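*Asks:* After the sequence you'll find the predicted model.
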Amino acid sequence: MEATTSLLDAAAVGDLVLLDPLTEESLLHTLQERFRRSDIYTYIGNVVISVNPYQSLPIYTPEKVQEYRNCNFFAVNPHIYAIADDAYRSLRDRDRDQCILITGESGAGKTEASKLVMSYVAAVCSKGEEVDKVKEQLLQSNPVLEGKCPRLAPCAQQLKLRQDCRHYGYLNRESSGLPGVDDAANFRAMQVPPARAWEARKLDQASGMEACSIAEPQELQEICELIGLDPGTLEQALCSRTVKARDETVLTTLSVPQGYYGRDALAKNIYSRLFDWLVNRINTSIQVKPGQQRKVMGVLDIYGFEIFQDNGFEQFIINYCNEKLQQIFILMTLKEEQEEYVREGIQWTPVEFFDNSIICNLIENSKGGILAMLDEECLRPGVVNEDTFLTKLNQLFAAHKHYESKETQNARRVMDASLLPQCFRIHHYAGKVTYNVTGFIEKNNDLLFRDLSQAMWAARHELLRSLFPEGDPQKVSLKLPPTAGFQFKASVATLMKNLYSKNPNYIRCIKPNETKTAMLFTPELVLGQIRYLGLMENVRVRRAGYAFRQLYGPFLERYKMLSPRTWPRWAGSDSPAMGPRALPAASVLLSTSLCPGLSVCLPTLAPAHPVGLEQLSSPLGPNGDRGEGHPCPMGAGSRRGVRSRVATADGHLRQVRRAYRRYFRSEARARLANFIYRRLVQKFLVGLGRNLPPLLVTDRTWPPAPYKFLADANQELRSIFYRWK
């Protein structure tokens, strides 16, 4: 029986901050039991944990949307709609830009979560049709924009992954199918440029000689007809290269490997620049008119962390981006929160957590990071290869605790057959990942021979011509283009700056099993994600910390009705010393303990105080007329004074009644009607005053008007009450 009770209790805990005892086992057990009951959402404070069920659940209906609309975040069951509503109301009411960061492994349900967030905002927004239109445009662009940060006041989609040309689908048509996708319908969207870029694969074939040549002139002719270019111009650009030295220009024939490189680089650039053009067209179609944009809600759904059997440059870049997102989560939810307590002069026992800044610095340091070393190797003169690049890394990071290779392992006398000589390993926050350096330099280089750029500029196809502006002979630049790694690092830096400028909301997606089986929960897999996502540390900080903070001015204005010293207007100082002293009953109503900081007032979780709302609604506050935090005993003299004041007030009331009777005897009919009207109004107001709804933020009840002629007044009073409340 005890085991059954513990299971029910675990499943009932919707916020892990309330979990007791707090251990890895209890946290995992709670997620598993809630998942078993199809409760896939759980809170850690205002962070939502989402466990992918790999099936549709009946929890996204229009009725659910209305249930979570304008509700307090913690007053409803955990749901992705709750965080979407909280972010939207903060955007609407506080006029502060929002971002919702959706993170997790590949297959954890991040894209589906972003769809649900955008669908909810479209449903509750006053301009729902416009938002829904933008949402549909963003969702339709998902196949193109796999790494994206859509904004429901949309902006440029800048973050993308440049892959090596051999991985592009147009070079491997036999593997380009996708079940459930209408290829014929989707293909029509790609008919803007009449270019079959995959045919470029067949242009250069080895002729048995060192110099390269075109093996299939007929296919060269077909491509030139499509792009509007003279075949001789394209053949010369593919098979030779112009070298300028001082005042002399030399035309050199390319070798077969150089011809392959030039061909692939051209195909990759056409594809990549067409992708950029397509992204810009999407941005243009969804952007707001100039001068209209005021508030922004960003929804970030990006590549999940990837650990494959063979990890290359693409996985390295993706995992670097995920490290940066984890860094944001650490800074905003763990590090900055604890630093704020120190700044506010609040006694605090620090909660230890892993800061992944050391890993980010290992990768992105501008002078001694892996990306900097890769760029240095790519741009240095002479023959470059991955071996010299790996040797530099081994020398530079020999003592780094988050980097290892075969050479560093040998130096440390570590035997590990899984780490090959051409590989290095990084200890990411999500685990150890082994990267094969083969192809790193080729994929990082984004160089295109100037002859090929000029050939594309000479094409009569307007779109293709516009994709190669550097081919204009009048705008020749000797500056080398930035590498792929440098461009991606710049995109990540721009994204991080964008996210730091907004109020963050977090959805942490968890993959419950590797096979994507519906409602299957693998504890070992989930436990690993709990650890590297830092969920335990997040819960500890939330439990030990202050879940809500507010400046003293708004705090006193919000709770001024709790003390005669602040009601109806607070005219005193907003200094830290006056906040809790002026409102000792605030902690009673909030069921919290108030901790005054230097600039904010911070309530934390505490047992509820026995004083009820009935006492708080007293005109003298819960503790008599002193407004202090202790009972106010009344002696015999005080009681006699109160009786005297009551008797005097009763005598005045009788005199008023006699005066009213004399007054209403003249012109009885009109005056009687007016009297009845006023009495009804008085009765209504007195009754309303006695039956005001509780002062709970989540309570939206209001007594109905007793008479039709009071309906408008009743509605206006309701608006005033909730505006004041």
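*Replies:* Thanks, I have the structure now.
*Asks:* For the rest of this, base every contact and every neighbour count on C-alpha atoms.
*Replies:* Fine.
*Asks:* Give me the neighbour count for the closest residue in space to residue 366 that isn't next to it in sequence.
*Replies:* In space, and not counting its chain neighbours, residue 366 is closest to residue 372: 5.7 Å by CA to CA, 6 or more residues apart in numbering. Per other CA atoms under 10 Å, the neighbour tally for residue 372 reads 17.
*Asks:* And the residue nearest the centre of this protein?
*Replies:* Residue closest to the mean C-alpha point of the chain, counted by CA atoms, centre = their mean, is residue 101 at 1.6 Å.
*Asks:* Which secondary structure state does it sit in?
*Replies:* When the structure is reduced to helix, strand and coil (DSSP: H, G, I helix; E, B strand; the rest coil), residue 101 reads as strand.
*Asks:* How about residue 506?
*Replies:* Quick answer, by three-state DSSP: residue 506 is strand.
*Asks:* quick one on the thing from earlier: OK, contacts around the residue nearest to residue 366?
*Replies:* Counting by CA atoms under 8 Å, 6 or more residues apart in numbering, residue 372 makes contact with 364, 365, 366.
*Asks:* Correct me if wrong: residue 88 contacts residue 121.
*Replies:* Yes: proximity of residue 88 to residue 121 meets the contact threshold set by CA atoms under 8 Å, at 6.9 Å.
*Asks:* which residues sit against the helix or strand encompassing residue 581?
*Replies:* Per DSSP states H and E, residue 581 falls inside helix 579-582. Taking CA under 8 Å, 6+ apart as the criterion, the residues outside helix 579-582 that touch it are 552, 555, 556, 563, 565, 566, 586, 594, 596, 601, 627, 628.
*Asks:* ditto for stretch 113-121
*Replies:* Applying CA under 8 Å, 6+ apart, the set of residues contacting stretch 113-121 from outside is 65, 80-81, 84-85, 88, 102, 128, 131-132, 135, 139, 152, 299-301.
*Asks:* Presented hereafter is structure B, for comparison with structure A:
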Amino acid sequence: MQLNFLNEPSVFHNLQHRYSKDLIYCKAGPLLISVNPLKDLQIYENDIVTAYRLKLLDIPHVYATVNTAHSEMMKDGLNQSIILSGESGAGKTEVAKHAIEYLTSLTGGDTGLQRKINHSSCILEAFGNAQTSMNDNASRYGKLTELHFTSTGKICCSRVQTFFLEKSRVVQQANGERSFHIFYQLCAGATQSLKARLSLNAASFYKYLNKSDSVRIPGAEDERRFHTLVEALEIVGICKEDQESVFSLVAAVLWLGNITFTEGNNGQVEVVADDAISTVSRLLECSTHDLIAALSTPNIQADSESKLTVEQALASRDALASYIYVSLFEWLVEEINRSFEAGKGHTGSTISVLDIFGFETYSKNSFEQLCINYANERLQQHYNRHLLKLLQEEFEMEGIDFNKVHFQDNQDCLNLFEKNPRGLFSLLDEESNSAKASDMTFSNNLKQHLSGNSCYRSEQGGNFSVRHYAGEVTYNKDGFLTKNRDSLHRKSIQLLASCSCHLPQLFASKLLQQYDSSRKFDCLNQNVGTQFKGQIFKLIQQLESSAPHFILCIRPNSKQLPDVFEKEFASRQLRCHGILEVVRMHRCGYPTRMTHQEFVSRFGILLGDIDNVSQDPLSKASAILQQHRIPPTSYQVGYTRLFFRTGQVDQLELIKNKALDGALDAQKLSQTQYTCRQFISLKIGVITLQSFIRGENARREYSFLRKLSSKELLSIKTLQGNQKTVQLQSAIRGCLARQQFIQMQSAQRLGDEMAFSPKVFARETPKGLPQENTVVSPSNMQDIRVQLVKAEATLGQKEEENAALRQQLQQLQSKWSGHEAKMRIMEDAWQQQMTSLQASLAAAKNSLAADNTPAEPRRFMVSPSPLSDSEDTMSMGNQTGASSPRPCFGSIPESHTGQEANGKSAPLGHLAKEFEQRKQIFDEEAKSLGSHNNPEQQLRQLKLRFAQWKKDYKVRLREAKAKLRKQGHADMERSHRKWWGKKHRKQPTS
């Protein structure tokens, strides 16, 4: 929504209007504003995630900010940071969680790593979040999540950094607040067996938890969240044994709070021997005697043993409990980083998400609130620097005309904390290192050295107030020095080192390393304030090396109620973060800037004619802007940079994308045409090669056929004709057999129907004639079945004949292949001989007969043998049907020739002689078929003459037989009948 009037009421009305419609996100220039809805909204579902991932939605949302960060990382290769700021209870933790979840789904990569990253927040929330008066799920630590990406934009590893866990919450809480969630979740959700092993009771049983009147949060479901925590621990990779050790230490911290002390007759503090002391020693796996000694024995000072008071013993107990819990939290963070492969090398960029404790102010503020508010001051300075200060300073340096925007700078407040040697943290360290210092001396020291700072004000009773960017906060001086020292006695360290459990031993070994390096034997003064200031300083340095993206979270009301928007409460947050100034700067300024060379490198493709353009980057940049008619009011040219108003660079990006799309289309068309030309050329080449090969094969075949004799050529053609004839006959016989089989099947079905139906079939008769009923008799049915059996037998016989014919055809084809192979071998041998003969022509004159030798083998190879002729004749005879006459050109039967030789019958001898003469004539005519122009026609005429002679010859044989009967030659008649039968069987007629 574009505001017509830029003022506080207009901005406030816009936020309230959108909040009433559950539109919790809006943009204020480069800043994303998120108003905590304090209820569940359906704006983080899978369909919303998909829409933003596919760039289908671009309305203000945390997903849109993440998309911008990821796109800039991939485009520029720079590290990115997403910084969330706002008061406690403004919803920073939830927004950060959704940002990380969307990042893991956006980039893909290792799905196992994505699950670990998403479930790690559950572990850190359980051990690091607590209920406060401002927030039911307040982060009591700062967290920076680094996501490392490969050069292709996929997550390869991650790392979590934590800052300043509020350890004092372990042992005490304000009224209406709770300790860390894990204590209540463990007491509510542990199984019965786990409760028995840890000796767990209800949360209200433990003194560390029942000091406030808030034990359960309505709707918090501690039991369910404990089961979710156990699942998250398994996903991160913490084994069952380590989980048991973690829960044992948590239970030991609770039982430590139930240990009580009494003062003996000699004034020495004694530990009450009850269930608490024995349970703690069992959970820590240490000796009960060592535990009592660590809690009740003072440190040795000046070779004399001092006595502890009950208050000091309680403080020592609380310090041990706090240290165990903080060390356990740090160990969990290390295990999470180990599962994230945080030490794995990477070459890509990073996106960091900062979720740090929000600004806090309570009725009683102590050392923890001071550190938290200092961290927020530092982040606010980073916020002002990048959104307001740096941009205006750059405008001035580059000579850009702009309307200067004034904003509230918090540098004086930062000087109050950080100035050396008289800053607040320096004075606190000085007092903490002094044995005679107290909280009152510390307060007086602050009043003496900081009264000149406008952000400091001394209060009655030694308290002091600091004017922060979000308002003035009064701090109670009590406990400042003790919390800053964070001392742990040497005996407590020795106690942890003596435990059988590996985790306390690990915690003690880290302290002993610091102990050896510091060479202090009384206690370890860690100076928490100085360490925290150093951590924040390193954090800001890391953020400065990245491109920031700010998300401001607003708390809508002070009562944590949904759908309630308090005007003054929300307006105060908008004012302290300078929302109006940011919007004004964004509207009248030039938020996008880049160097001349960067602009030319990014949009140089838009420069058309460069002949008349100077080669320096400024001239090229100016030419690009003029060619595309960019209005001069939408940009300004600085000494080294170009400055653009909002949306102008996006317009240039659209122009560039269109140009790139056009170039891509042209490249596709050119590539398509080139590929088509290549294909056509290749196709022509293939066709030419095929034509050449076919021509070469045809020439070789023609050369071979020219060298064959007419008889050999006839044999080849006859064989080819026989093959085609066989194929045609096979097809015809198959068709006839199928038709016959179909007819028999129909007859069989009809017969079956008649057999199963005893009814009489009626036939229609013409009018006036009587009706007749025809009944198929059993004898007719039997005849039909006999015919069917005969037809099936005939069909089987035909199939056997077809198989025999196919076998003969295969034999002929194999012989023909053999002849061709031999012919090729002889042709090669002839070529070799011809070569040798041409080389030695002079020496070959005396042996002319050698010139004819190559041709003889070829005729021998290709000429058909008499066996082949007989096989061909038999094949032709077998191809005919059973009813057609079959010609036979074999020799005369022995019985016939014997009769003629003995001279027993003159007519028969005459007929036999005639048979031999005719046979010789037909053989000669068959051999001369190859010399005719149409041998097939000549063959048909020869067959016709043979059939006529055979018919006449049979008539004369019958006449000779009749004459013999008349003469009464009975014996010759029997001999003749015997001869006739043999001849008839050997020479079947066609």
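*Replies:* Happy to help now that I have it. Quick caveat, the model's predicted, so the values are computed rather than measured.
*Asks:* related to what we said a few turns ago, the residue nearest to the centre of structure 1 is in contact with residue 502, isn't it?
*Replies:* No: applying CA under 8 Å, one finds residue 101 of structure 1 not in contact with residue 502, separated by 10.9 Å.
*Asks:* if we can go back for a sec, mind giving me the PyMOL select for the contacts of stretch 113-121 of structure 1, buried ones only?
*Replies:* Here is the PyMOL command that selects the buried residues among the contacts of stretch 113-121 of structure 1 (16 or more other CA atoms under 10 Å):
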select buried, resi 65+80+81+84+85+88+102+131+132+135+139+152+299+300+301
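*Asks:* For the contacts of stretch 113-121 of structure 1, name the two members farthest from one another.
*Replies:* 102 and 128 (22.7 Å; CA to CA).
*Asks:* quick one: secondary structure of residue 147 of structure 2?
*Replies:* Note that with three-state DSSP, the state of residue 147 of structure 2 is strand.
*Asks:* Map it onto structure 1.
*Replies:* When the two structures are superposed using TM-score structural alignment, residue 147 of structure 2 falls opposite residue 152 in structure 1.
*Asks:* what sits against that match?
*Replies:* When the contact criterion is CA under 8 Å, 6+ apart, the partners of residue 152 of structure 1 are 118, 131, 134, 135, 296, 297, 298, 299.
*Asks:* Which ones among those lie within strands?
*Replies:* Using DSSP state E, 297, 298, 299 are the members of these that sit in strands.
*Asks:* what about the strands in the stretch 451-600 of structure 2?
*Replies:* Per DSSP state E, counting those that start in this stretch, the stretch 451-600 of structure 2 has strands spanning 456-458, 464-468, 471-475, 547-554, 592-595. These are given in chain order.
*Asks:* how big's the offset between the last one and structure 1?
*Replies:* In the superposition with structure 1, the average deviation recorded for strand 592-595 of structure 2 is 1.6 Å (mean CA distance after the TM-score superposition for structure 1).
*Asks:* Not counting its own residues, what contacts that strand?
*Replies:* Strand 592-595 of structure 2 has contacts (CA under 8 Å, 6+ apart) with 640, 641, 642, 643, 644, 645, 646, 649.
*Asks:* Next: the second one.
*Replies:* Judged by CA under 8 Å, 6+ apart, the contacts made with strand 464-468 of structure 2 from elsewhere in the structure are 373, 377, 410, 413, 443, 455-459, 472-477.
*Asks:* Return the set of buried residues in it.
*Replies:* Along strand 464-468 of structure 2, these residues count as buried under the neighbour rule (16+ other CA under 10 Å): 464, 466, 467, 468.
*Asks:* Where in structure 1 does it fall?
*Replies:* Across structure 1, the stretch matching strand 464-468 of structure 2 (TM-score structural alignment) is residues 424-428.
*Asks:* tell me the average deviation of that stretch from structure 2 after fitting.
*Replies:* In the superposition with structure 2, the average deviation recorded for stretch 424-428 of structure 1 is 1.1 Å (mean CA distance after the TM-score superposition for structure 1).
*Asks:* do the same with stretch 258-271 of structure 1
*Replies:* Between stretch 258-271 of structure 1 and the aligned residues of structure 2, the post-superposition mean distance stands at 1.7 Å (mean CA distance after the TM-score superposition for structure 1).
*Asks:* Where in structure 2 does that stretch align, residue-wise?
*Replies:* Following TM-score structural alignment, the partner segment of stretch 258-271 of structure 1 in structure 2 covers residues 312-325.
*Asks:* residues of that stretch that come out buried?
*Replies:* 313-325.
*Asks:* Also stretch 369-380 of structure 1?
*Replies:* Under the neighbour-count criterion of 16+ other CA under 10 Å, stretch 369-380 of structure 1 has 369, 370, 371, 372, 373, 374, 375, 377, 378 buried.
*Asks:* From the residues you listed, which land in helices?
*Replies:* For the buried residues of stretch 369-380 of structure 1, the ones inside helices are 370, 371, 372, 373, 374, 375, 377, 378, with DSSP state H as the criterion.
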